[in-house]
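**Student:** quick one: sequence and predicted model below, then my questions.
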Amino acid sequence: MKQSLAVTNIVYAVGLTIWQVVQAYRPTPKIRLSVMGLVVLQIGTVLMAALDGLSLLQGWRPQEMAVHLAYLAASLLVLPIMTFIGLAGRKEPNYFVLAIGSAAVVVIVVRLLVTGGA
């Protein structure tokens, strides 16, 4: 189940990244849809981290625990930080920063899969 959730998060984050780039070039971008998409992605990463944390509590251990825990923490922190930076603009949000944040989630989730966590 964890692997299918990780793959779902990856596919969704890639689609969201493309959406954010398209929004950056639109004359009238839709900020509410972008933020809602980021919220759904964050819920997916929190669910994935919770399942991974439960498997760690049940006794499963990755080969490199410190690296795995660092990726797990990064998966939870990178999207809120990048969203805050992207929405902190004075006139309009920076959709490229939001796209980089969702692309970073893709890389982090793939690394979690490689380290054996997801």
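**Tutor:** Cool, the structure landed.

**Student:** from here on, contacts and neighbour counts on C-alpha atoms
**Tutor:** OK.

**Student:** show me what contacts the residue nearest the centre of the chain?
**Tutor:** Central residue of the chain (CA atoms, centre = their mean): residue 105, 3.3 Å from the mean position. By CA atoms under 8 Å, 6 or more residues apart in numbering, the contact set of residue 105 is 10, 13, 75, 78, 79.

**Student:** against that first model, consider the following:
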Amino acid sequence: MRFLPLAAAAAFGFTLLTTGCSTVDKAQACIEANKVITETGAKITQLADDPKAMEKALEDGAAKLEDVAQTAGNTTLNEALQKLADSFKGLNVNNANEAVDATQKVANDTAQAVKTIAQECT
């Protein structure tokens, strides 16, 4: 199933993002980033048959990631969150084929971001 990489990335990210953050702001950003990534991944998976709703979920997820990035207190964490937000914002989902492509791109980009975020949060 194509959605498995996104679920795996979110689960992996949760484990790493919630262990060992060194400052309060950074720790909170790690927790919030994981929450946003997990929620957005779950929403777009559910919305694979509704391109407009998927695009809206991606826009909402991007906005939330940008909010978390602003409070991260860590340049690398901020950049990783902003890069993922930009990826979400850059996706156009106008039909079922684009929805499938967007889901795969989100899974790939999320996996990359989770790796970087995890390194900053351990």
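**Tutor:** Here it is on my side, so go on. Quick caveat, the model's predicted, so the values are computed rather than measured.

**Student:** rebuild the contacts of residue 105 of structure 1 as JSON lines, extending it with neighbour count, distance to residue 93 of structure 1 and secondary structure.
**Tutor:** Listed next are these as JSON lines, based on neighbours: other CA atoms under 10 Å; distance: CA to CA, whole Å; DSSP: H, G, I helix; E, B strand; the rest coil:
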{"residue": "10", "neighbour count": "23", "distance to residue 93 of structure 1": "24", "secondary structure": "helix"}
{"residue": "13", "neighbour count": "27", "distance to residue 93 of structure 1": "19", "secondary structure": "helix"}
{"residue": "75", "neighbour count": "23", "distance to residue 93 of structure 1": "22", "secondary structure": "helix"}
{"residue": "78", "neighbour count": "17", "distance to residue 93 of structure 1": "17", "secondary structure": "helix"}
{"residue": "79", "neighbour count": "24", "distance to residue 93 of structure 1": "15", "secondary structure": "helix"}
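
**Student:** tell me the SS of the residue nearest to the centre of structure 1?
**Tutor:** Of the three states, residue 105 of structure 1 takes helix according to DSSP: H, G, I helix; E, B strand; the rest coil.

**Student:** residue 36 of structure 2 -> structure 1?
**Tutor:** Taking TM-score structural alignment, the alignment pairs residue 36 of structure 2 with residue 9 from structure 1.

**Student:** what's the spacing between its match and residue 105 of structure 1?
**Tutor:** Between residue 9 of structure 1 and residue 105 of structure 1 the distance is 8 Å, computed by CA to CA, to the nearest Å.

**Student:** common neighbours of these two, please.
**Tutor:** Counting by CA under 8 Å, 6+ apart, residue 9 of structure 1 and residue 105 have no contacts in common.

**Student:** which stretch of helix or strand covers residue 91 of structure 2?
**Tutor:** Of the helices and strands defined by DSSP states H and E, none includes residue 91 of structure 2.

**Student:** looks like it contacts residue 57 (just checking).
**Tutor:** No. Residue 91 of structure 2 is beyond contact range of residue 57, at 11.1 Å (criterion: CA atoms under 8 Å).
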